[in-house]
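# how would this look folded up:
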Amino acid sequence: MDVLRRYATDALLLWGDVPEFRYFLPRLLELAADNEFDWPDPEIVFSKLGRGRWTEWAADERAVISAFLTRWWETRVDDDCPWPDIGTVLCSLGLTGIELVPFLDRWGRLGTTGAIINLHEFVTTGVTWRTTGPDLRNPFWDKETPGYQNVIAWLADGSALAAVEHGFHNETREEMLALLDETHSLLGAHDR
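Alright, predicted model coming up:
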């Protein structure tokens, strides 16, 4: 595990090339998704996909990676106590270069207790609300990437707020309604 940890930290930066990275990738993603490394952080490991330009790889390789990323998101967004936390997962996905809109749309359905809890947690602790709009707190985000811009737009353009409003209609449990209400208040106060 120490060898993989060291490799994951500096792959495609100090050592290794894309073919070597492809060889180690399945195990690296598995370990990072389960937060098995004490270092590097998941964001660092998943950012290697972007650095390795996986979206230009063979179609079958892209399909497998996309399916893995989608499944990782689905299990974490619906988990009422995900580890790593949902902000880390979202940032990690964004750093891969995958299109985040479908992931945000999936989250916006708020179809599970976990999705509601995770949105509340993200909006209250993963976002800094400025007069100019939301800013994502995770220091690994690159503000120039489409992923970052997708999340900011989702938070600021009313999409997340509409998801919460829709969530009110489908929820009856008081504790979930309280979380939705607090999330709605924050999003509504900052909706453009």
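# Going by C-alpha atoms from here, please, whenever you check contacts or count neighbours.
OK.
# and residue 45, how many neighbours?
Residues near residue 45, counting by other Cα atoms under 10 Å, number 27.
# Then residue 184?
22.
# dump the residue contacts of it.
Residues counted as contacts of residue 184 (Cα atoms under 8 Å, 6 or more residues apart in numbering) are 161, 164, 165.
# again with residue 5
37, 39, 40.
# Surely the first one is in contact with residue 31?
Yes. Proximity of residue 37 to residue 31 meets the contact threshold set by Cα atoms under 8 Å, at 6.6 Å.
# pretty sure residue 134 is in a strand, no?
Yes. Counting by DSSP: H, G, I helix; E, B strand; the rest coil, one finds residue 134 located in a strand.
# got the residue ranges for the helices in the protein?
2-10, 18-33, 42-51, 59-77, 86-96, 101-108, 113-125, 146-156, 159-170, 174-190 (DSSP state H).
# can I get these in CSV with distance to residue 135?
Output for those, formatted as CSV (distance: least, Cα to Cα, whole Å):
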stretch, distance to residue 135
helix 2-10, 26
helix 18-33, 24
helix 42-51, 17
helix 59-77, 20
helix 86-96, 12
helix 101-108, 16
helix 113-125, 10
helix 146-156, 7
helix 159-170, 15
helix 174-190, 11
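# here's the other one to compare against:
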Amino acid sequence: MLTTPLRELTGQQLWRYVSGAFLTVGGELDFRYLLPRILDISVSDPTNANDPEIVLGKLRLANWRSWSAAEQGVIEEFLDAWFEWALARDLAEVDDGWIGTEAESVLCGAARAGLPLARWLVRLHAPQASPVLADLKARFPGQLSAFWEGTPEGFRDLSTILFQGAA
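Take a look at the predicted model:
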């Protein structure tokens, strides 16, 4: 993979890498090199990417909070945009009679990365996001992503904001 230009790596190639990153293959330097393309594929070609919960959970394993403030800021800005994109996709499906779970996946992934969820969860209280908020409340707790089990703090934040409106 390191001999292929970064922009030419496919979702399937990256899927295999991300699945084993830090567990059976690669280290922080490899991950940092591949991360821009991993995130690009995660948004632009999600059917050929790992779940956001897995991708973003790898950030914690990469010790990303030790990276420079600028690098951390870029990741957080990307997550803000990814959440808004996922929320818009979920809301677009309301007209088709159902609601997607992309925003929840990004939230769970952010929690797995060790990020506080308040700024995204508060966003769900905006009037235009009410169908997604209502869906999360209806599915809480038993029908949410199984990845929440790996982030008890994030799950607690989710519960608090869903039902009390504040962290």
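# of the helices of structure 1, which approaches residue 138 of structure 1 most closely?
Comparison of the helices of structure 1 against residue 138 of structure 1 by Cα to Cα identifies helix 86-96 as nearest, at 7.3 Å.
# Figure out how far that closest one is from the centre of its chain.
Here helix 86-96 of structure 1 is found 3 Å from its chain centre; the criterion is Cα atoms, centre = their mean, to the nearest Å.
# What range does that helix cover in structure 2?
Taking TM-score structural alignment as the measure, structure 2 aligns residues 103-113 with helix 86-96 of structure 1.
# And for the matching stretch, what's in contact with it?
51-60, 79, 82-84, 86-87, 90, 116-117, 120, 136, 145, 147-148, 150-151, 153-155.
# Ok, stretch 110-128 of structure 1 next?
77-81, 86-87, 107, 134-138, 163-164, 167, 176, 179-180, 182-183, 186-187.
# Same question for stretch 45-53 of structure 2.
Outside stretch 45-53 of structure 2, the residues that reach it (Cα under 8 Å, 6+ apart) are 11-12, 14-15, 18-19, 38, 41-42, 105-106, 108-110, 112, 147.
# Swap in 7 Å and give it another go.
Under the contact criterion Cα atoms under 7 Å, 6 or more residues apart in numbering, stretch 45-53 of structure 2 has outside partners 11, 12, 15, 41, 42, 105, 106, 108, 109, 112, 147.
# Would you reformat these as a markdown table and include distance to residue 68 of structure 2?
As requested, those are exported to a markdown table (distance: Cα to Cα, whole Å):
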| residue | distance to residue 68 of structure 2 |
| --- | --- |
| 11 | 27 |
| 12 | 30 |
| 15 | 26 |
| 41 | 24 |
| 42 | 23 |
| 105 | 26 |
| 106 | 23 |
| 108 | 24 |
| 109 | 21 |
| 112 | 20 |
| 147 | 28 |
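# Whichever of the residues you listed end up buried, select them in PyMOL.
Buried members of those, defined by 16 or more other Cα atoms under 10 Å, are picked up in PyMOL with:
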select buried, resi 11+15+41+42+105+106+108+109+112+147
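# for the contacts of stretch 45-53 of structure 2, which one is nearest residue 69 of structure 2?
When the contacts of stretch 45-53 of structure 2 are compared against residue 69 of structure 2 (criterion: Cα to Cα), the nearest one is residue 112, at 19.4 Å.
# Can you find the partner of residue 14 of structure 2 in structure 1?
Per TM-score structural alignment, residue 14 of structure 2 is aligned with residue 4.
# Could you report the neighbour count for the nearest residue to that match once chain neighbours are set aside?
Using Cα to Cα, 6 or more residues apart in numbering and skipping the chain neighbours, the partner closest in space to residue 4 of structure 1 is residue 28 (7.3 Å). By other Cα under 10 Å, 22 other residues sit near residue 28 of structure 1.
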